[in-house]
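Chemist: Here you go, sequence then predicted model.
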Amino acid sequence: MSKMPDIMWLAEIKKDDIPSVGGKGASLGEMNAVGLPVPPAFVVTAQAFRRFLVESGIETELFGKLENLDVEDADVLEASAEKAMKTVMDAKMPESIKKSIIESYTKMGDTTVVAVRSSATAEDLPDASFAGQQETYLNIKGENDLIEAIQKCWASLYGARAIYYRAKQGFEDRGVDIAVVVQKLVYSEKSGVMFSSHPVSGEPTTIIEASWGLGEAVVSGIVSPDNYVFDQRTHRVIDRYIANKIVEILPDGDKGTKEVDIPKDRQDSPVLSVEEIEKLAKFAKIAEDHYDTPQDLEWGIVGGTIYILQSRPITTITSKSSGKKEKSEDTGKILLEGQGASPGIATGAVVIVNSIKDLSKVKDGNIMVAKMTNPDMVPAMRKAAAIITDEGGMTCHAAIVSRELGTPAAVGTKKATHMLKNGQVVTIDGEKGIVFEGGELKNADKTAQPVITGFAQAPIITATSIKVNVSLPEAAKRAAATGADGVGLLRIEHLILGLGKTPQWYIRNNKEDEFINELYTGIKTVMDEFNGKPVWVRTLDAPTDEFRNMKGGEEEPEEHNPMLGWRGIRRDLQSRDQFRLQVEAFKKLWNEGYDNLGIMFPLVGHPDEFIAAKGLMKEFGVDVENRVLGIMVEIPSSAILIDDFIAAGIQFASFGTNDLIQYTLAIDRNNQNVAYMYRPKHPAVLKLIKYAIERCRAGGVECSICGQAGSDPEMVKWLVETGITSVSANIDAISKIRETAAKTEKKIILDAARKQH
C-alpha cells in the first residue's frame, strides 16, 4: 500500500483506490485508464479530508454531535446535521492542503471552469449506490470559489440525508471519509444517463436517457427525458420514446447553474441521432466489459464530441427466477401510465408530497406521489409501498432509489400529482408503469406492503470454496447475503483507522481495554453473520503514513516509501504491545466459542517471522496448536519458500495479489509513469502463484486468494484449473465468481471423462 498524497490525478488512480478517492474518483481513474473519453480531473483525497479533521481540531466535536443519534426523529436529525455541517464549514482548511489544491488547479489552468463532485469512500459501491447523498457544485471558477466548493462537499458528508442513509445502510459516520473530484466542466449541449444492461432484468440492452443541456436535469428528474433502447446482440436501436422536454439546466454566468425553458422547436425533437446512440452504447459496453458488471454511466455531448462523466455499478439487477412472476390484474380502470422504473405490485392509499413539509404524512404502506423525488425524501420513500412521479425516467433519483429499496415505482406519468387525491386507493404495477383505480387493501388502515414474488434459484455448489472480502463490519450483512462460504479476508486496519487514534495512543493513554473492545466488537459483527463458516482476520497492515494523520501519529517515522516500510507482521513483531492488543481481542472471541476464527499474518517474507508471531501468541496465552493460523503470500519470497512455511506449521496461505504483482515486477501501480506495466497476469506472477498452489496441495494446506485478482472471472478460471482450494472475492463479484468456478469445475470433469473414453 503506497503513500496516498492530498491530490491524485486520474492517471494515477485505479478502481481499488476507493479508500483514498471514493467510488466516483476510482471509477473516473479506471475509465481514463481504459481509454474512455473522460474530461481532465484531479481528486482531493480522503486522506486530505481526514487530515483536515485532525489538524483543524474538530474531529472529536464533530463526531460527538452524531453519537447515539435517532435518525428517525426528523427534527433532531436536521438540527444535528446543521450543527455538524457548520462545524466543518467554520473550520480552517490547513494551508498545506489548500496550497496543493491551488497548485493542481493552476496546472489545469486557473481560469478553467470545473465541476466539484463529492466522492465518498462508501459511495457508488456495487452493493449500495448512495445516490445523491453528497453535493456536487457545477460551473466553479477561480481559487476562492474552488476552495469553498470543496469545503462544502466535505460538509455535505454530514447532511441529514447522508447521515440517515448511512445509518440505514449500516455504515458508521466515523468510518466514512470523503474525497472530492475537481473535473473540467463539460458544457453539454445534450446529456443524460445510460445503463449498459437493463437495470432490472440484466438483459443485454443498453438504455439511454437524454435531454438538452447539462445532465443534472435527467439525474434530478426535473425533466422526462427521451428514452432509447439499443440491443447489444443485434447492434440495433430497437425502441425509442421522444419525450416533451420543457426545461434544461445551463451554466449561470460565472457561478452555478440555472433552469431555463426549452424553445418550442426543440421540446419534441429527438435529442440523439442513431450514430450518437451507437457510439454511446459502444462506450457502455466497453465499461461493462472492463468492470465485468453492468454499469450506470453519465455522459455529455459538446459539438459532436462525447464525454463519459461518471460510471458506477448497477446495484438493482435481480436474479432470474424459475417461478411464475406476479402480474397485476388488468381489470381495473387505468388512471395513469408512465415508465415502469422498479418492478412489483402494491396497493395503498395515496399521499401527495408537494414539499418537504409533506414527508411526515407518509406512513408505512402508503403510495407516495410527487412531481419528482430528491435525496431529502429518502426517509419517506423507505416507508412507502410504492412511488409515483410526474417527471423522470429510468435513471432519475426516484427510479434508482426505488430499485435499490425494492419498492415498485412508476415515473414520468406527467399528471399524478394533479389527477390523484390524498387517501385515494390505487394499485401500481411497477414493471409496466401503470396505475390502476382501487385494489384490495391488506389491512384496516389502508396500507399494504409490496408482494415479493418468484422462487429462489437453487444455489450453485462448487468444490472450490467461494469466500468474500470484508473491509467494514457494516458490510457484513450484505456480504453474508451473497451466500459466500466464509470470509477470506477481514481487514482490521479499517476498524482501527476509523477510530482516528493509533494503537500507540490507546497504550500511552491507558485505554487498552477500549481499543480491544472496539476490535472485538467489529470482528464479532462479521463472525455473527457467518456463523460456523471460516472467517480469516488479517492482523494490522497499515503503513506509517496512514497512522501519521491520526491522534498519536505524531511519533510515526517518516518513510520514503511506506509500502516497503514498517508495516504488517514486521511491525507487530517489534511493537509487542500493539500485537498484544490484537491478540487479546482474538482471545475474547475464541473464549466465547468462535472457533471458526482464523488469523492471517500480512507481509511475511520468511518462515522465521511466522514462527516468531506464533511464539508471541503463545506467550500471550493462546493455545496456538489448536488455532487456525496462516499467512498472506504477497512477497515473492513467501511463494518461493512456501515449503518451509508449510513445515513451520501454517494451516492456510492466501495470495495478496495487489502487492505480489507490485513486488514481483517492481511496479507501483499508483505511479502514472509505470502504471501501464502493472500486469496481474504477468508470466512471473502466474509462475509464483502456480508453484505455491501446487506445493500447498501437496502439503495438505488450504490455498486461497484474496487480492483483486480473486474478483476477475478469467483469473479465477485459471486458478481453479491450477488447483486453488478457495477464492475470496469482493461482495459484488461473488455470484459471477461462483458461476465461473462451477463452469470450470464441470469442464475439468468432462475433459477427464472424455480422456478415459
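Modeler: Arrived safely.
Chemist: okay, CA-based contacts and neighbour counts for the rest of this
Modeler: Fine.
Chemist: Which strands and helices lie in contact with the helix ranked longest in the chain?
Modeler: Counting by DSSP state H, the longest helix found in the chain is helix 734-756. Here helix 734-756 touches strand 465-470, helix 713-722, going by 3 or more C-alpha pairs under 8 Å, 6 or more residues apart in numbering; DSSP states H and E.
Chemist: Burial-wise, tell me which of the ones you listed comes out on top.
Modeler: By mean neighbour count, with neighbours taken as mean count of other C-alpha atoms under 10 Å, strand 465-470 ranks first of the helices and strands packed on helix 734-756 at a mean of 27.
Chemist: Give me the helices and strands touching that strand, please.
Modeler: Other helices and strands packing on strand 465-470, by 3+ C-alpha pairs under 8 Å, 6+ apart, are helix 476-480, strand 487-491, strand 726-729, helix 734-756.
Chemist: here comes the other one, which I'd like you to weigh against the first:
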Amino acid sequence: YNDIREPLKNIISGLDTDQYTNLSLIGERARSLILKNEFSSSFSKAIDKAYKELCGDSEVAVAVRSSATAEDLPDASFAGQHDTFLNILGKDAVLIAVKKCFASLYTDRAIKYREDKGFLHEDVALSVGVQLMVRSDKSCSGVGFTIEPESGFENAILLSGVWGLGENIVQGTVNPDEFYVFKPSLRNDKFPIIQKKLGDKKLTMVYASQAEKATTLNIDTPIDKQEQYVLTDDEIIALGNWALLIEEHYQKPMDIEWAKDGISNELFITQARPETVHHSKNKNIHIEYQLLEEANVWVQGNAVGSKIKVGKAVLLNSPTEAEQLTTDSIIVTDTITPDWDPLLKQVGGIITNKGGRTSHAAIVARELGVPAIVGCGNATTQITNGETLTLSCAQGKTGYVYRGKLEYKEKEIDFGNIRMPKTEAKLILADPENAFQLSFYPNNGVGLLRMEFIITHKVKVHPMALVKFNLVKDADARKEIEELTRNYPDKSAYFIDQLSQGIATIAAAFYPKEVIVRLSDFKTNEYANLIGGKDFEPHEENPMLGFRGASRYYSALYRDGFALECAAIKRVRETMGLTNLKVMVPFCRNVEEGEKVLSIMEENGLKRGENGLEVYTMVEIPSNVILAE
C-alpha cells in the first residue's frame, strides 16, 4: 500500500556490517519510514472491527504483541528483539501500537541479531497479535524452562515468578522467586517441588492510569509481599504439569511464559517457544573449567554458564556509554535489557546487580556462550571501573567474582570415549549446586552424599538450637536464627525443609540411580561452630574419636536433632518419591550401637526394608573390619 519495500532495502543496504558504526542511524531511518506512513483504510477498519468484537460492549485494555517468522526457532530465540505494548486502551491507541510493533522489526538489536544469525532482513516478516490482558498486575507472572537452563538437565522444570507484570522478570529488574519441579515425581503423583528460593521482588510492575504517558509503571513491593512466594505449592504443581504437557506436545524442551489473573485468580500460559541453547548440544562433550588459585570473593550472584573469564571491568549505566569493547571487556551494570544485545557479542563477560536465571540477560548470555553473573545486588558499587577481575561460573549455580587475575585451566572431556569399569563407579558429592551438571559424567550413582555441607551452607543452624531455641543464650545467635526461620511456622520446620531440599536435589539429579546419604558426622567442635551450637556441645580434647556419628543419634544430647534429620530423609523418600535415596550410618562402633540407631530411625519413620529403604554402615574404624570378619 505504501510501497516502502525498496526504500527499506536501500536503507538497510547502507549498514556497516563490519563494525556496525552506523547501526543506530540505520535503525532509526528504517523505523521512521514505517512510522510516518499510514495503514490502508481497509486494514485500519479490519483492526477496528476485530477490536470491537474482542471487547464486547465497552473498550478494554489489551496487549499488542509482536511475532516474527524467524522468532522462537530452536537455534534462534530472537528473545526481546521486537516490541510488545501492554495496557493499550481504545481503537486509536491499538492502531498506533500495531504500527510500532511493525516498526520494531528494525530495532537496532533486531537488525544486529539477524546479521549475526545470517537471516536476510527482507525475508523476515512480522505479525501482530492483540490479546485481552491477563490482570497479572493484580497478582503475579513469570517464565519457565522445561529443562534446567544452565546444565541442560532434562528431568527438572525451572519456574520463576514476580509480583505484577512479567516485564520485570524478563528485563531482570528484580530478583524473582525460583522453583525447581522434578518431572518423575510429577508423573508419579508425588510432591515434585525439590527446591524453592525466595527472591527479593522489590518492585511490582502495574498498569499506569490513563492520565500518565507510560502504559506501565513500577511501584515498591510491600515488605510482607517480598517475604511471600508468588505461587502456592498447588499452583507450582499445576504450572509444572502444564509445562510437561507443552514439552510432550512439541517433543522438545520449551521456554514458557505464564501469568495469574488477580481478578479471577486463574493461571494462564501466555507463550511457549523452543529452548535454544541445549537442544543442539552434544551431551557427550563437556568443557570443564577449574580455578587453580584461591582468593576472597568480591561479588557473587546467579551463575549463567560454566565458564571462567579474566578481563577488565567496564562499568556502564546504559549501552550508549559503551566505547571500544573487546572480548577482554566484562560489562558491569545494574540490569541488561534487549537494547544491550548488539554489545553482548563483543564482550567477554557480564555482571549485573539485578536479574535471575530466566531474565533476558541470562537467556541471551547462554545463547551467545558468554559467561554471566546476574542478580549480584552490589556489583556496581563494589567493582571499580577498569580493574582486572576473574569471573567464575564454574562452581555450581552461584557465580563468583574475584579481584585480579586468577589462574585456571580449561579441559575438554568426551564422555563418549569413557568406558565404565565392572566395579561400580559412584561419586562423592556434597554441594547440591553441582549435582545437575555432574549427573552427566559417567557414573553408577552417588556412593557418599555428605550431609554436613548442606547443613553448614544451607541450614547454618545447629538442629538442637531450633528444637530448644529457648536454651540459646547468645543474643546474636538468637537474632540470626530468628532471621533465617522468619518464614516458617516453627523453627524445626526450617531445618527439615532446607535439608530435604538439598538432599532431594542430589537424589533427583541421579534418579533412578542409587544415592547414599551419610547421616550427619560433624565432630563436636564442628557442631559448636554452627549458629547456636555452643550451647549444645560438650568440650572434648579429641573430637575425632569422641561424641560423633552413631553414638549421637540415640543420645539425649542430640536425639531430638537426629529426629529432624530423619524427617528430612523421610520427606525426600516418601513425600517426594525419591526412593533411590539410601542411608549410611557413620562411626558405628559395634553391632549393638547399630541396632540402637536402627531402632531410633524406625521411631522416626525410617524402617529398614520398608519402601525399599536400605541402611549401610561406613567402615572407617578397626572394630568395623574385625566384627565384619
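Modeler: Sure, I can see it. Given the structure is predicted, the values throughout are model-derived calculations rather than measurements.
Chemist: And the longest helix of the first structure, what's buried?
Modeler: By neighbour count on 16 or more other C-alpha atoms under 10 Å, the buried set for helix 734-756 of the first structure is Ile734, Ser735, Lys736, Ile737, Arg738, Glu739, Thr740, Ala741, Ala742, Thr744, Glu745.
Chemist: which residues of the stretch 251-400 of the first structure fall in strands?
Modeler: 257-261, 295-302, 305-313, 334-337, 339-342, 345-353, 367-370, 386-389 (DSSP state E, counting those that start in this stretch).
Chemist: equivalent range in the second structure for the fifth one?
Modeler: Pointing back at strand 339-342 of the first structure there. The aligned range for strand 339-342 of the first structure in the second structure is 302-305, by TM-score structural alignment.
Chemist: OK, contacts around the residue nearest the centre of the first structure?
Modeler: Nearest to the mean C-alpha position of the first structure, counting by C-alpha atoms, centre = their mean, stands Leu125 at 1.5 Å. In this structure, Leu125 of the first structure makes contact with Gly23, Arg312, Pro313, judged by C-alpha atoms under 8 Å, 6 or more residues apart in numbering.
Chemist: ok, these in the second structure: which stay?
Modeler: Here is what carries over to the second structure from those, by both residues aligned by TM-score structural alignment, their matches' C-alpha atoms under 8 Å: Arg312, Pro313.
Chemist: Stretch 327-340 of the second structure corresponds to what range in the first structure?
Modeler: Counting by TM-score structural alignment, stretch 327-340 of the second structure pairs with residues 364-377 of the first structure.
Chemist: Same check on stretch 243-260 of the second structure?
Modeler: Taken onto the first structure by TM-score structural alignment, stretch 243-260 of the second structure occupies residues 284-301 there.
Chemist: how about JSON lines for the strands of the stretch 251-400 of the first structure, with mean neighbour count and distance to Ser465 of the first structure added?
Modeler: What follows is the strands of the stretch 251-400 of the first structure, written out as JSON lines (neighbours: other C-alpha atoms under 10 Å; distance: least, C-alpha to C-alpha, whole Å):
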{"stretch": "strand 257-261", "mean neighbour count": "13", "distance to Ser465 of the first structure": "52"}
{"stretch": "strand 295-302", "mean neighbour count": "23", "distance to Ser465 of the first structure": "28"}
{"stretch": "strand 305-313", "mean neighbour count": "22", "distance to Ser465 of the first structure": "25"}
{"stretch": "strand 334-337", "mean neighbour count": "18", "distance to Ser465 of the first structure": "47"}
{"stretch": "strand 339-342", "mean neighbour count": "28", "distance to Ser465 of the first structure": "34"}
{"stretch": "strand 345-353", "mean neighbour count": "27", "distance to Ser465 of the first structure": "38"}
{"stretch": "strand 367-370", "mean neighbour count": "29", "distance to Ser465 of the first structure": "44"}
{"stretch": "strand 386-389", "mean neighbour count": "31", "distance to Ser465 of the first structure": "39"}
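Chemist: any chance of these in JSON lines, plus distance to Ala684 of the first structure?
Modeler: Shown next, in JSON lines, are the strands of the stretch 251-400 of the first structure (distance: least, C-alpha to C-alpha, whole Å):
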{"stretch": "strand 257-261", "distance to Ala684 of the first structure": "53"}
{"stretch": "strand 295-302", "distance to Ala684 of the first structure": "32"}
{"stretch": "strand 305-313", "distance to Ala684 of the first structure": "32"}
{"stretch": "strand 334-337", "distance to Ala684 of the first structure": "59"}
{"stretch": "strand 339-342", "distance to Ala684 of the first structure": "47"}
{"stretch": "strand 345-353", "distance to Ala684 of the first structure": "55"}
{"stretch": "strand 367-370", "distance to Ala684 of the first structure": "58"}
{"stretch": "strand 386-389", "distance to Ala684 of the first structure": "54"}
